[in-house]
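Student: test case, fold it:
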Amino acid sequence: MFISALSLRDFRSWEHAELELSPGRTVFLGSNGNGKTNLLEAIGYLATLGSHRVAADAPLIRIGAERARIGTTVVNAGRQLRIDLELNQGTANRGQINRSPVRRPREILGILQTVLFAPEDLALVRGDPGERRRFMDELCTARLPRLAAVRADYDRVLRQRSALLKTAGRQGRSRGSASGSNTELTTLDVWDGHLATHASMLLAERLRLVHDLYPYLAQSYASIAPESRPATIGYRSATLPPEFLDPARAPLPADTEALEAIMLRELAAARPKELERGVCLVGPHRDDLELMLGSAPAKGFASHGESWSFALALRLAAFELLRATGPEPVLLLDDVFAELDRRRRTALAEVAAGAEQVLITAAVPEDVPAELAAVPLRVETSGGADGRISRIIDPVAESVEPPPAEPAGAADDVGNSPGSSSATG
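Tutor: Coordinates of the predicted model:
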């Protein structure tokens, strides 16, 4: 799998860009703040419908613009697919596949697969459990795109059930009771069923992922830090019994009925405490990916170097898992070689050298291992009325006429922006 074209309009610092890309290794060079990372962020967003830097979409839209557009042409086993996404201020985002609108943006998931390694990945080891849950869920969705709908349904039910718990608990306390009214409790029973159904499907995929990722993680970490303690992963949950949580055992069947029964039992047991606190205390939203070095948890016990090694090993393991079970993902390396010592740089370069397409950002050419022989593209910024505007400096393109003005009505065509074969601003 590789990206043959990338187009941007009003995405962060990019007012307009049209890039033609090829298999192999490409490096975007430029000083910090010039917009290199924004290119990889846009590609990663099309693959996951999320940014690796911010939780909301608003910062992704260029200052002064009402919407941002991202588009790519993805080539997979000789087949080309065009995907476009429009990010809107205050309204729903819109997507297209081969210029045809889709009902929901999540329908584009699975067409483009990426693995992105960035300095923010240190939070996978040192950050809160939400970072690791996101890592699991994005990787699960890459393997099974329909899981995006399950995740969305689970989040919706969780919000509605949590709101009912707060209301029922508050009203129960005002009546001097430890629980809500019969009507409220009956409604909670209904929401418990919905939550257990969606949670069981999400849990089944997470458990399968941890089992499948386990050997790749151990191998990747050993190659990066052979002198360190062995690295292992596991699934941590206060809801599931121990027999579900050992990643080294034979893979569990996707027995969603058994998982649903466990969820219903635990929800019933936790209800008094949930009503008292007004929060949902049971479910995969409270679970974690356990990272272990030897017999100690990596968080709090790993050195800075070991933490970097674990973060890198997680991404390399994800890359190896995806390409072993499906199309090889595009590898995105965001300014990470400068953060790594010689051994880690070598381990990452070995994987990158064999990947079908690698897109790299770096401040200077010396940050990228010479053996990768990456094609350089320089990114610079210039001032604009609405702030800095990024562009790619291509000596060949300097003499090319600028792209024609966007025709009337083109704003309604998601990502359908005119341009040349190089980026402009």
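
Student: rest of the way, CA atoms for contacts and neighbours
Tutor: Will do.

Student: surely Gly180 meets Gln171?
Tutor: Yes. Between Gly180 and Gln171 there is a contact at 6.4 Å, judged by Cα atoms under 8 Å.

Student: quick one, which of these two is more surrounded?
Tutor: Gly180 (24 against 17; other Cα atoms under 10 Å).

Student: how about that one, secondary structure?
Tutor: Using DSSP: H, G, I helix; E, B strand; the rest coil, the structure places Gly180 in coil.

Student: then Ile233?
Tutor: Quick answer, by three-state DSSP: Ile233 is strand.

Student: just the strands in the stretch 51-200 of the chain please.
Tutor: 67-76, 79-88, 94-97, 100-101, 114-117 (DSSP state E, counting those that start in this stretch).

Student: so what does the third one touch, helix or strand wise?
Tutor: Translated: strand 94-97. strand 79-88 (3 or more Cα pairs under 8 Å, 6 or more residues apart in numbering; DSSP states H and E).

Student: what are the ranges of the helices in the stretch 51-200 of the chain?
Tutor: 123-126, 129-143, 147-174, 182-224 (DSSP state H, counting those that start in this stretch).

Student: just name the most buried of those helices.
Tutor: Scoring those by mean neighbour count under mean count of other Cα atoms under 10 Å gives helix 123-126 as the most buried, with a mean of 22.

Student: other residues contacting that one?
Tutor: Helix 123-126 is contacted from outside by 131-132, 135, 291, 298-300, 307, 310-311, using Cα atoms under 8 Å, 6 or more residues apart in numbering.

Student: let's have the helices of the stretch 51-200 of the chain in CSV, adding distance to Asp287.
Tutor: CSV is the format used below for the helices of the stretch 51-200 of the chain (distance: least, Cα to Cα, whole Å):
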stretch, distance to Asp287
helix 123-126, 14
helix 129-143, 7
helix 147-174, 14
helix 182-224, 10
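
Student: looking at those helices, which is nearest to Pro105?
Tutor: Between Pro105 and the helices of the stretch 51-200 of the chain, the shortest separation by Cα to Cα is 10.4 Å, and it involves helix 147-174.

Student: next, the angle helix 129-143 makes with the closest one.
Tutor: 140 degrees (axes from the mean of the first three to the mean of the last three Cα atoms, to 10 degrees).

Student: compute the inter-axis angle for helix 147-174 and helix 182-224.
Tutor: 130 degrees.

Student: can you spell out which helices and strands pack onto helix 147-174?
Tutor: Under the contact criterion of 3+ Cα pairs under 8 Å, 6+ apart, helix 147-174 touches helix 129-143, helix 182-224, helix 256-277.

Student: for comparison, sequence B:
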Amino acid sequence: LEIVRGKANRARINRAQVRPREILGIVRTVVFAPEDLSLVRGDPSVRRSFLDDLATQLSPIHASVRSDFDRVARQRAALMKAAQASLRRGQAPDLSTLEVWDQQFAALSARITATRASIASRLEEPASRSYDDVADSPRHLRLAFDASVDRVIGTDPGNPASADLTDVDAQTQRMLAALGSVREKETERGVNLVGAHRDDLTLSLGAMPVKGYASHGESWSVALALRLGAFELLSDDGDTPILILDDVFAELDSSRRAGLAALASKAEQIIVTCAVADDLPASLDHHALHVRLDPRRGTVIDGHDRE
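Tutor: Predicted coordinates:
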């Protein structure tokens, strides 16, 4: 994969030129970095991206479905925005094409939600187990998928299919019903109020939500557990992924460092970066490359110049 500033990205597979999107899923990786604290404390979009990235590694077709949904969502939102403008001028909005967009939007939204719900369900056990391994806590990590359609119309106790988020056909019909229930609000506000773009992943420790209640150390452990759970899920599905730990040991206390080192040793390939060598646990067997910046020579890696 070639990334050149100011130019389009280029990709090759076995020397053959391909579109960059075609490399998705070929080299599976799991990256844990300081920015991953946003998985716990950040907006729902961060957790949606986490599920989507994992789903794409398991099934690259998910990226295409997500791209199609984003396109349709933008078109439908533009229609809602135009309807809002008409209402403000005292005119009746033109919604003659809305049914067509609703059908596409509902079908694509249901497929994305089904995939995310399935991933969240499969991820819960390995993530919870990883949390127990790295955190000295009596509380257990729980994951629950929070679909926006459930928040809008709820589930029908008399219809078991309504509660099964992985049933694409049933969820497409529920999404259409949800769109009908919020149509007036959508035209007033000019936005899409329900859909896969408003899904979330709920994280809790015991009976308490992680966001807003977990300590700093617990939040780090949850973020780490999600990545390690993803690593185990990908390993069970096929080849063991490459594990990349980007300057994270400095953020962890000694017990969490040791726990991460023990779990990382299960990986076949690991790449670890750190600014301070002492941050690496002694139990982590590794080959070190020392990188420094020389004012005259530029970047130097173990005595060798690098541009």
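
Student: nearest to Arg9 of the first structure, out of the strands of the stretch 51-200 of the first structure?
Tutor: Across those (criterion: Cα to Cα), the nearest stretch is strand 67-76, sitting at 5.1 Å.

Student: which residue in the first structure lines up with Asp247 of the second structure?
Tutor: Here Asp247 of the second structure is matched to Asp335 in the first structure, going by TM-score structural alignment.

Student: count of neighbours near that match?
Tutor: Neighbours around Asp335 of the first structure, by other Cα under 10 Å: 24.

Student: so it makes contact with Ala363?
Tutor: Yes. With contact defined as Cα under 8 Å, Asp335 of the first structure counts as touching Ala363 (7.4 Å).

Student: residue contacts, the counterpart of Tyr221 of the first structure in the second structure?
Tutor: Matched by TM-score structural alignment, Tyr221 of the first structure corresponds to Tyr131 in the second structure. Listed by Cα under 8 Å, 6+ apart, the contact partners of Tyr131 of the second structure are 140-141, 221-222, 224-225.

Student: among those, name the ones in helices.
Tutor: 221-222, 224-225 (DSSP state H).

Student: who wins on neighbours among these?
Tutor: Within these, most neighbours by other Cα under 10 Å means Val222, with 31 neighbours.

Student: how much space separates the corresponding residue of the first structure for that one from Glu328 of the first structure?
Tutor: With TM-score structural alignment as the criterion, Val222 of the second structure lines up with Phe310 in the first structure. Per Cα to Cα, to the nearest Å, Phe310 of the first structure is found 22 Å from Glu328 of the first structure.

Student: list the buried residues of stretch 283-302 of the first structure.
Tutor: For stretch 283-302 of the first structure, a neighbour-count test (16 or more other Cα atoms under 10 Å) marks 283-285, 287-293, 297-299, 302 as buried.

Student: so of these, which ones are in helices?
Tutor: 298-299.

Student: I'd like the buried residues of stretch 283-302 of the first structure as TSV, with distance to Ala204 of the first structure appended.
Tutor: As requested, these are exported to TSV (distance: Cα to Cα, whole Å):
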residue	distance to Ala204 of the first structure
Gly283	12
Pro284	10
His285	14
Asp287	13
Asp288	14
Leu289	14
Glu290	17
Leu291	19
Met292	22
Leu293	25
Pro297	24
Ala298	25
Lys299	25
Ala302	29
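
Student: so which of the buried residues of stretch 283-302 of the first structure is the closest to Leu321 of the first structure?
Tutor: Using Cα to Cα, those come closest to Leu321 of the first structure at Leu289, 16.8 Å.

Student: that closest one reaches Arg133, doesn't it?
Tutor: Yes. Under the criterion of Cα under 8 Å, Leu289 of the first structure makes contact with Arg133 at 6.7 Å.

Student: list the contacts of Ile389 of the first structure.
Tutor: Ile389 of the first structure neighbours (Cα under 8 Å, 6+ apart): 13-15, 381-383, 425.

Student: then Val336 of the first structure?
Tutor: 117-119, 362.

Student: one more time with 6 Å
Tutor: Residues in contact with Val336 of the first structure (Cα atoms under 6 Å, 6 or more residues apart in numbering) are Ala118.

Student: for Ala338 of the first structure, same thing?
Tutor: Residues counted as contacts of Ala338 of the first structure (Cα under 6 Å, 6+ apart) are Asp367.

Student: state the distance from it to Arg344 of the first structure.
Tutor: Distance from Ala338 of the first structure to Arg344 of the first structure, by Cα to Cα: 11 Å.

Student: same question for Trp191 of the first structure.
Tutor: For Trp191 of the first structure, the distance to Arg344 of the first structure - Cα to Cα - is 48 Å.

Student: ditto for Val74 of the first structure
Tutor: 30 Å.

Student: one step back: ok, the buried residues of stretch 283-302 of the first structure vs Met201 of the first structure, which is closest?
Tutor: Relative to Met201 of the first structure, the closest of those is Pro284; by Cα to Cα it sits at 10.3 Å.

Student: map the closest one onto the second structure.
Tutor: In the second structure, the residue equivalent to Pro284 of the first structure is Ala196, according to TM-score structural alignment.

Student: for Gly127 of the first structure, same thing?
Tutor: By TM-score structural alignment, Gly127 of the first structure lines up with Gly42.

Student: check Met201 of the first structure too.
Tutor: Matched by TM-score structural alignment, Met201 of the first structure corresponds to Arg111 in the second structure.

Student: so who does its match touch?
Tutor: Val168.

Student: do that again at 10 Å, thanks
Tutor: Applying Cα atoms under 10 Å, 6 or more residues apart in numbering to Arg111 of the second structure gives the contacts 62, 65-66, 69, 117, 165-169, 171-172, 196.
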